[in-house]
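**Student:** I'd like to go over a predicted model; first the sequence, then the structure.
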Amino acid sequence: MSGVGRYLLAGLLAFAVDFGLLFVLRDVLGWPTAWAAGVAFLVSFAFTYTIQRTLGFMSHAPHGRALVRYTILVAVNTVATAVIVSLIDQTAAGWAIGKVVATAATTVWNYFAYRWWVFAADRPTDSPSVREA
């Protein structure tokens, strides 16, 4: 399976977890849409990070660096998702279509962010490192 295929499969699994949580929080527990969308997205954080790191990108990037970068990306995605879902929920399309639209948008920019920034391998430096004796 190609890298894009693995990314999409991992994303589909992550979306199922996120969407299911959004449904439970909003439709079962009665939370406001913006809160439900934001919390569902954050709760799926660990699952999504792990599956994208291991299945989507098979990354060996240092966990600390990757996790900090992933956290920054999640913060951006959380705000974008909550705004998109809330705005579309105010139309006849409803929250579910809003979630699909938000997921489509974040899927596109996340692929590039994951590949070139979050899970990118260390780039070799041009000069050797200097070690103290």
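**Tutor:** Thanks, I have it.
**Student:** Please make it C-alpha for all contacts and neighbour counts, starting now.
**Tutor:** Noted.
**Student:** residues of whichever helix in the chain runs longest that come out buried?
**Tutor:** The helix that spans the most residues within the chain, counting by DSSP state H, is helix 63-89. For helix 63-89, the neighbour count (16 or more other C-alpha atoms under 10 Å) marks 66-67, 69-71, 73-74, 77-78, 80-86, 88-89 as buried.
**Student:** same question, stretch 45-60
**Tutor:** By neighbour count on 16+ other C-alpha under 10 Å, the buried set for stretch 45-60 is F45, F47, T48, Y49, I51, Q52, R53, L55, G56, F57, S59.
**Student:** which SSE is the nearest residue to the second one once chain neighbours are set aside in?
**Tutor:** What that stands for is F47. Ranked by C-alpha to C-alpha, 6 or more residues apart in numbering and with sequence neighbours excluded, the top spatial neighbour of F47 is A14, at 6.8 Å. Assigned by DSSP states H and E, A14 belongs to helix 3-23.
**Student:** try this one side by side with the last:
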Amino acid sequence: MRLAYAHSVTRFLALAALGFGFDLTLLAVLDATTPLPPAATVTIAFWLTYALNFALNRTFAFHANGHGVRGQLARFAPQVLGDYVLTVVGVTALGALGLGLVPARIIAGGTNLVFNYVLYRWWTFRRRPEPPPAPAEEPALALAAADRTP
């Protein structure tokens, strides 16, 4: 179990399942209780889920909460926008083919899973290499410098 948790892909998949469950539940509730068209319910559920996913992935899947959130959000914006367009187009196209809203959303979400992991891992929450440590002063030079101070 520890080995499975050690890799970001395992944590990402667990959080993706949790987030997708939240997304589908919210989508089904909005579809059943509001007069909103499918594109609107998909949009609302999508954006609320992505806000949750960003926070959870940042903290738990990629351990990137010690890094600057502004840069992460700037890289996250085109990622989530691309995923949103793919999701709405996919759900709309599958709906036009007669598939229900929730099954269409499951298919659209499944096709974006790999896309999202790759972008989260190597784009949104990328880690910059640590700068090399500063060279240590030579002990003899440090002593000579200390002897010159009054």
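**Tutor:** It's in. None of these values were measured; they are calculated from a predicted model.
**Student:** what TM-score do we get after superposing?
**Tutor:** Overall, the chain-to-chain superposition scores 0.86 on the TM-score scale (TM-score structural alignment, normalised by the length of the first structure); 127 aligned residues with a C-alpha RMSD of 1.8 Å.
**Student:** Which part of the second structure matches the helix holding A14 of the first structure?
**Tutor:** Mapped onto the second structure using TM-score structural alignment, helix 3-23 of the first structure covers residues 8-28.
**Student:** what's the mean distance for the matching stretch versus the first structure?
**Tutor:** On the superposed models, the aligned residues of the first structure are on average 1.0 Å from stretch 8-28 of the second structure, with distances taken as mean C-alpha distance after the TM-score superposition for the first structure.
**Student:** got the buried residues for that stretch?
**Tutor:** For stretch 8-28 of the second structure, a neighbour-count test (16+ other C-alpha under 10 Å) marks 8-9, 11-13, 15-16, 19-20, 22-24, 26-28 as buried.
**Student:** if we can go back for a sec, and the helix holding A14 of the first structure, how far out from the chain middle?
**Tutor:** Centroid separation for helix 3-23 of the first structure versus its chain: 9 Å, with C-alpha atoms, centre = their mean, to the nearest Å.
**Student:** now H60 of the first structure: how far from V68 of the first structure?
**Tutor:** Taking C-alpha to C-alpha, to the nearest Å as the measure, H60 of the first structure falls 15 Å from V68 of the first structure.
**Student:** Where does stretch 88-107 of the second structure end up in the first structure?
**Tutor:** Taken onto the first structure by TM-score structural alignment, stretch 88-107 of the second structure occupies residues 82-101 there.
**Student:** Mind listing residues that contact the helix holding A14 of the first structure?
**Tutor:** 36-37, 39-41, 43-44, 47-48, 51-52, 55-57, 99, 103, 107, 111 (C-alpha atoms under 8 Å, 6 or more residues apart in numbering).
**Student:** Show me what secondary structure element comes after it.
**Tutor:** Downstream of helix 3-23 of the first structure, the next assigned helix or strand under DSSP H and E is helix 33-43.
**Student:** What is the distance between that following helix and the centre of its chain?
**Tutor:** Relative to the centre of its chain, helix 33-43 of the first structure is centred 13 Å away, using C-alpha atoms, centre = their mean.
**Student:** Could you do stretch 57-75 of the first structure as well?
**Tutor:** The chain centroid and the centroid of stretch 57-75 of the first structure are separated by 11 Å under C-alpha atoms, centre = their mean.
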